[in-house]
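Colleague: Sequence first, then the predicted structure, then my questions.
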Amino acid sequence: MKKSKTNEMISEIINLEAILNLPKGTEHFVSDLHGEFEAFDHILRNGSGSIRDKVMTIFAKKLSQTEINELCFLIYYPEEKIALLQKKQSLSEEWWFNKIEYLITLVRFSSSKYTRSKVRKALPETYAYILEELIYQYDETTNKKAYYAQIIEKIIDLGQAERFVTDLAYLIQRFVIDHLHVIGDIYDRGPHPEKIMDKLKEYHSLDIQLGNHDIIWLGAFSGSKACLANVIRICSRYGNLNILEEAYGIDLSKLREFSQKKYQHNLHFKPKRNPYRNLSTKELVDSMKIQQAIAVIQEKLEAQIILRRPEFQMEHRLCLDKINNLNTIVLQGVSYPLINECFQTVDWAAPFQLTEEETEIMNDLLSAFQQSKKLKDHMTFLMENGSLYLTYNQNLLIHGCVPLNKDGSFKKLTFNGQSYDGKALIDFFEKNLRISFASPEITDDFSTDMIWYLWCGDGSSLFGKHAMKTFERYFLEDKETHLEIKNPYYELRNEPEICNAILKEFGLPAEGSHIINGHTPIKLVNGESPIKSSGKMLVIDGGFSKSYQEVTGIGGYTLLYNSFGMQLAAHKPFSGKQEAILTNSDISTTRQVVDRQVKRLKVKDTNIGQTLASDAQYLHQELRKNNMNEVETTVFRVEK
């Protein structure tokens, strides 16, 4: 028994220390997806161009550009591409044989940095044995050539070629990217955040850094009616009420009926042009009136939090009580004329109080949010896989910012008599997020109010501005009142010494580490660069959402980090899935090397490698103890 255990430890030590010397797997970073499912899905399928790179490496001299394009799209969208080709003509046995051979070659190439055990676990159960034989075919020219050919021919003969090709395509997608990082903002603006969430749930390895738009959905589910009002308002503002009603089954009928009864046509509340579909006249009117109703409810609910939590220091955001005669407001001693007034449900004797009907509507909506099975599933997945920041392989991943003062010191905030700054402040935010999520039935406690603070508070690491000017943008014409001043972080992050101080705060070395942000769209059209602070800071919000693309000038940034270093990928706007498959038109991508490694990175240089090395060290210690015990036992027997 002891000898068997010793042999097991020896075997495991050899295995672990061999793995440490494999090349580091490829990490894929995406950010600010904002419901833009088709573009995100395509980027995920092509690995930000990684699959095309591998196809070109292997087949550039063997296949024409047209054949390479077709092979790439067969890998990206196997079911759709095969169906499209079969509509044109019957696919010959030779076509299937060639494609299977090409795909097996690509599976072998893309899986070469993984252990055989890891590859085996990824194989579809139906073909696991066959695939393992084909992937690890060491004799291609003589003894087994006919054997391998016979396997492929029999797959085709038994009518399994289509399924086999599909499985091979998804294996290539799986092996090209080892781990996915989503740097926040899955929700709002775009049409299908729920499809993104479903896709992420199926992904083999990922983490999520929560964004400000994710946090209001989590807040709404956790019991914050102020967050809930924000979610509904944004959906109505962008013409996306169908996300609530159709994707998540939220009944808006009472809110719709109330808004039609209380509010009139007000073109300022007409939803923004929806770039994904044309809204019907009824949808436009519904969104216009619902947006008015929920904007006023939001103002009241947010004011209640501000009064309830003086430690938030947000009294300057109280607006309804500063309105005079329904047509002017005095803010910071200055009087402004009001526009687009829709205050018919405001009781000027108690302006922050919801009416009975508004109270009933919000209670019903909160209940609908918390009872939606799909929404609960998605929010739970966010909490299980998400965090406000992550240190991973010497990089700090954070959606927004680390709040700073103008002199570069960490901004200090005091809550409940305790002061926090830097890493401790963000840890405090996350602690309260998790407390609130665990008790969604409690709707007005400190932790739930703190989620709303994360959405729009001056010291929030997710918001990063001095104030959210929703009221001013709706009701004041003076553009200067709309200005939201950014935290000094967004200017100071251009300075390497500031980035080094932030990295140190989170336990990372200055040398070889990076801060990776989303949140603030990079305005490439204005000459702004996503690479800041001599490469220490990378901002990868490039405008996945069509709502941002006029500002950014591109269709999104992504980042790849493999054993050779980091590459930033800038993508042109996506034409759409159907057109792409029909014409084999990939997203046009431009790569830029950010950080090239002098020495190729191995697993031992990663977080996982540190864990494996620690496990191996522990086993070495146990092995020495076993050997010592065996020696002592032998000596005892001899003496006896």
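Modeller: Right, received. Where do you want to start?
Colleague: drop to CA atoms for contacts and neighbour counts, all remaining ones
Modeller: Will do.
Colleague: for residue 153, what are its contacts?
Modeller: Applying C-alpha atoms under 8 Å, 6 or more residues apart in numbering, we find residue 153 in contact with residue 97.
Colleague: distance of it from residue 428?
Modeller: Distance from residue 153 to residue 428, counting by C-alpha to C-alpha, to the nearest Å: 61 Å.
Colleague: try residue 612
Modeller: Distance, residue 612 to residue 428, using C-alpha to C-alpha: 30 Å.
Colleague: Neighbour count for the two, which is higher?
Modeller: Taking neighbours as other C-alpha atoms under 10 Å, residue 612 and residue 428 compare with residue 612 leading, 20 against 14.
Colleague: which SS class is that one?
Modeller: Under DSSP: H, G, I helix; E, B strand; the rest coil, residue 612 falls in the helix class.
Colleague: now it, nearest residue through space, not along the chain?
Modeller: residue 16 (6.2 Å; C-alpha to C-alpha, 6 or more residues apart in numbering).
Colleague: What is the helix or strand harbouring that neighbour packed up against?
Modeller: Assigned by DSSP states H and E, residue 16 falls within helix 2-19. Counting contacts by 3 or more C-alpha pairs under 8 Å, 6 or more residues apart in numbering; DSSP states H and E, helix 2-19 is packed against helix 607-639.
Colleague: so the helix it packs on versus helix 2-19, what angle?
Modeller: 150 degrees (axes from the mean of the first three to the mean of the last three C-alpha atoms, to 10 degrees).
Colleague: so how far is helix 607-639 from its chain's centroid?
Modeller: 43 Å (C-alpha atoms, centre = their mean, to the nearest Å).
Colleague: Quick check: buried residues in that helix?
Modeller: Using 16 or more other C-alpha atoms under 10 Å as the test for burial, helix 607-639 gives 609, 612, 613, 616, 619, 623, 626.
Colleague: helices or strands next to that helix in the packing?
Modeller: helix 2-19.
Colleague: elements contacting the helix or strand immediately after the helix it packs on in the chain?
Modeller: Going down the chain from helix 2-19, the next helix or strand is strand 27-30, by DSSP H and E. Judged by 3+ C-alpha pairs under 8 Å, 6+ apart, strand 27-30 is in contact with strand 179-182, strand 557-562.
Colleague: try this one side by side with the last:
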Amino acid sequence: MKTMEDKYMALLNKEYPTDSIIIQEIIKLESILNLPKGTEHYISDLHGEYDAFKHLMNNCSGVIKEKVIFLFQKEMSNQEINDFCQLIYYPDLYLPKKETNEWYCQCLLRLIRLARYITSKYTRTTIRNYLQQDYADIIDELIHAQLDEMDQKYIYHLKIINMIIELHQQDDFIKTIIKLIKHFAVDKLHILGDLYDRGKNPHKIINDLIEYKRVDIQWGNHDILWMGAYLGQEACIVTVVKNCVHYQNLALLERYYGIPLRNLMLEATKCYPQKETNKAMELYCLELIKQCELKLIKQYPHWHMEYRIQNQNPAHLSPSQIAIIKELKHSFTRSMPLKKHMDFIFQKGSLYLKTNHNLLLHGCIPLDENGQLYQYHHFDQILKGKAYFDYVDHYINECYQKKQQPDYFWYLWCGQYSPLCGRKIILDQPGIELKNSYYHYIEDEKICLTLLREFGLYGSDCHIINGHTPIRVKDGESPLKGNGRLIMIDGGFCKQNQKKTGVAGYTLISNSHGMRLKTHHVHVGSYRHDVEYDSMIIYTAKNQEYIKDTKRGLEIIEQMNDLKKLLELKRQNEI
């Protein structure tokens, strides 16, 4: 009987049938390993603020402007640099209606130089694979001329550009080059949770992320709430509706996700005739949530959620309330647009991610009052730290794949010791919150180092990257905790939080030379005007990092070893 390894080698042999194909692939992978590490961006708590997110993606958190300044500061004025960047951010808005051929020629030459500089970290094959479009051969020719070839080929390239202009394809070609620049300016995007609630357009953010592809998500408490609602957890469903009512986002549910709320509205206004419609709906949802949560509190006493409702009402759900919940559950679990978004969030997401020396998570690693890892007795066993995270991550995926009972999603949404919430929040006494001890102890570098070691991270360049908790910069609070070992990057993309924080969010940027934190200034007016940033260096790499030093590099090395083994077996006529 064939072993699993034999079967794997047989499959690999079908994909790489000859020695020359195997050798070519090994050489290609070796060359990739020795390219500089790509640029990674980490952002958190977008909360449906699509305009801010879109601007962030268009300007790559200011990285594009930095590259433009580096290349062109000696030949362009500050105003020309700003205008050039705006063209890159919003080409449909800033492409001139009438301009001279000389302007177009100069603009195209500069865009090609910028594209050549930004794509220098990638193999030619990678760029060619992206250029599945009409101008692929032309762009490949223009951006891959080596510096010593430029004098010889300059006239040839100029002829190409002049022909593009003569054929009136310059605007279309400019947009194509700009897409290439934006695509390769950031190699990987990490979203540290909370895409949903508050802002009006989380669906637009998710649609863009689906198209972007090179993204991972660390689930936040607001994400897990929607995930639980999609799987049919009743307390999660009604809480999602209440949040949408509270933040006046009913169009998201009704128009985009196709979830009708008319019957709920009629019942709510009947119960609270003296209240304005939205307020009546919110109060009605709150009563439904209380009854749903009371049921969960009694069913799962070992979760210790009895504090959650102070004024417990022994009344049961009425037939009309049961009918409303049943209708909502039917709509949430059968909405195709919601399914598309939840599929993406489940598949791209995880409770935490360990990548390239860093531990990424949304909320916290729960600690007890003594600073020790909190012990859970939730799954007929005692779990803590990484073991608990791994178990819950597996549980979430099992619920998604097998459509199992998702009640624990409610605990993850609001539990005092939930790694996604980490706060003691009383449902019927809003404003009263107690944070988990984690948020006190992370000021201590020793605690941060202990938590990193718990997840197998020991190096001097290892960090915990955290979202969830807005940093009150205006009150002097720093996003750096534990002597820089932990970086809290929820700075307030959500507009409601900006009054508390005094800033408009953070972007953490990591590349082959190190890591830095960009603080977004609060922006007034249109995002089509550039946003100001402050930049703080977190660390500078002693030596430039290459792909072989990353998580992706380890995967490539493993792939190369498999191919080398296959080549050896073929040469020995054993396969």
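Modeller: Received, thanks. These figures come from a predicted structure and were not determined experimentally.
Colleague: Drop the TM-score for these two in here.
Modeller: Once superposed, the chains reach a TM-score of 0.93 (TM-score structural alignment, normalised by the length of structure 2), with 560 aligned residues with a C-alpha RMSD of 2.0 Å.
Colleague: Pull the number of nearby residues for the residue nearest to residue 612 of structure 1.
Modeller: Neighbours around residue 16 of structure 1, by other C-alpha under 10 Å: 18.
Colleague: Surely it is in contact with residue 613?
Modeller: Yes: counting by C-alpha atoms under 8 Å, residue 16 of structure 1 touches residue 613, with 7.2 Å between them.
Colleague: my guess is residue 67 of structure 2 meets residue 114, correct?
Modeller: Yes: the pair residue 67 of structure 2 / residue 114 is scored as a contact, 7.5 Å apart, by C-alpha under 8 Å.
Colleague: who's more crowded, the two?
Modeller: residue 114 (22 against 15).
Colleague: Just tell me what the more buried one corresponds to in structure 1.
Modeller: Under the alignment (TM-score structural alignment), residue 114 of structure 2 pairs with residue 106 in structure 1.
Colleague: Now do the contacts for the nearest residue to its match once chain neighbours are set aside.
Modeller: Leaving aside its chain neighbours, residue 106 of structure 1 sits nearest to residue 172 (6.8 Å; criterion: C-alpha to C-alpha, 6+ apart). Listed by C-alpha under 8 Å, 6+ apart, the contact set of residue 172 of structure 1 reads 51, 75, 103, 106, 107, 110, 111.
Colleague: got a list of what the most centrally placed residue in structure 1 touches?
Modeller: Among the residues of structure 1, residue 182 comes closest to the average C-alpha position under C-alpha atoms, centre = their mean, at 2.8 Å. Under the criterion of C-alpha under 8 Å, 6+ apart, the neighbours of residue 182 of structure 1 are 29, 30, 31, 206, 207, 208, 209.
Colleague: Would you mind measuring from it to residue 1 of structure 1?
Modeller: Relative to residue 1 of structure 1, residue 182 of structure 1 is positioned 47 Å away (C-alpha to C-alpha).
Colleague: and what of residue 111 of structure 1?
Modeller: Residue 111 of structure 1 is 36 Å from residue 1 of structure 1, by C-alpha to C-alpha.
Colleague: and if you look at residue 261 of structure 1?
Modeller: Distance of residue 261 of structure 1 to residue 1 of structure 1, computed by C-alpha to C-alpha: 80 Å.
Colleague: what's the neighbour count on the residue mapped onto residue 297 of structure 1 from structure 2?
Modeller: By TM-score structural alignment, residue 297 of structure 1 lines up with residue 288 in structure 2. Using other C-alpha under 10 Å, residue 288 of structure 2 has 24 neighbouring residues.
Colleague: so residue 288 of structure 2 sits right up against residue 322, yeah?
Modeller: No: the criterion here is C-alpha under 8 Å, and residue 288 of structure 2 misses it with residue 322 at 9.1 Å.
Colleague: does the residue mapped onto residue 223 of structure 1 from structure 2 count as helix, strand or coil?
Modeller: Using TM-score structural alignment as the criterion, residue 223 of structure 1 maps onto residue 232 of structure 2. The three-state assignment at residue 232 of structure 2 reads coil, by three-state DSSP.
Colleague: Just list the residues touching the residue mapped onto residue 209 of structure 1 from structure 2, thanks.
Modeller: Using TM-score structural alignment as the criterion, residue 209 of structure 1 maps onto residue 218 of structure 2. Residue 218 of structure 2 makes contact with 190, 191, 192, 193, 349, 350, 351, 352, 353, 360, 361, 362, according to C-alpha under 8 Å, 6+ apart.
Colleague: rerun that using 10 Å as the cut-off
Modeller: Residue 218 of structure 2 makes contacts with 44, 190-194, 345-346, 348-353, 360-363, 420, 466-467, as judged by C-alpha atoms under 10 Å, 6 or more residues apart in numbering.
Colleague: do the same with residue 176 of structure 1
Modeller: Counting by C-alpha under 10 Å, 6+ apart, residue 176 of structure 1 makes contact with 25-28, 45-47, 50-51, 54, 106-107, 109-111, 113.
Colleague: let's go with 8 Å and repeat that
Modeller: Residues near residue 176 of structure 1 by C-alpha under 8 Å, 6+ apart: 26, 47, 50, 51, 110, 111.
Colleague: All set, thanks.
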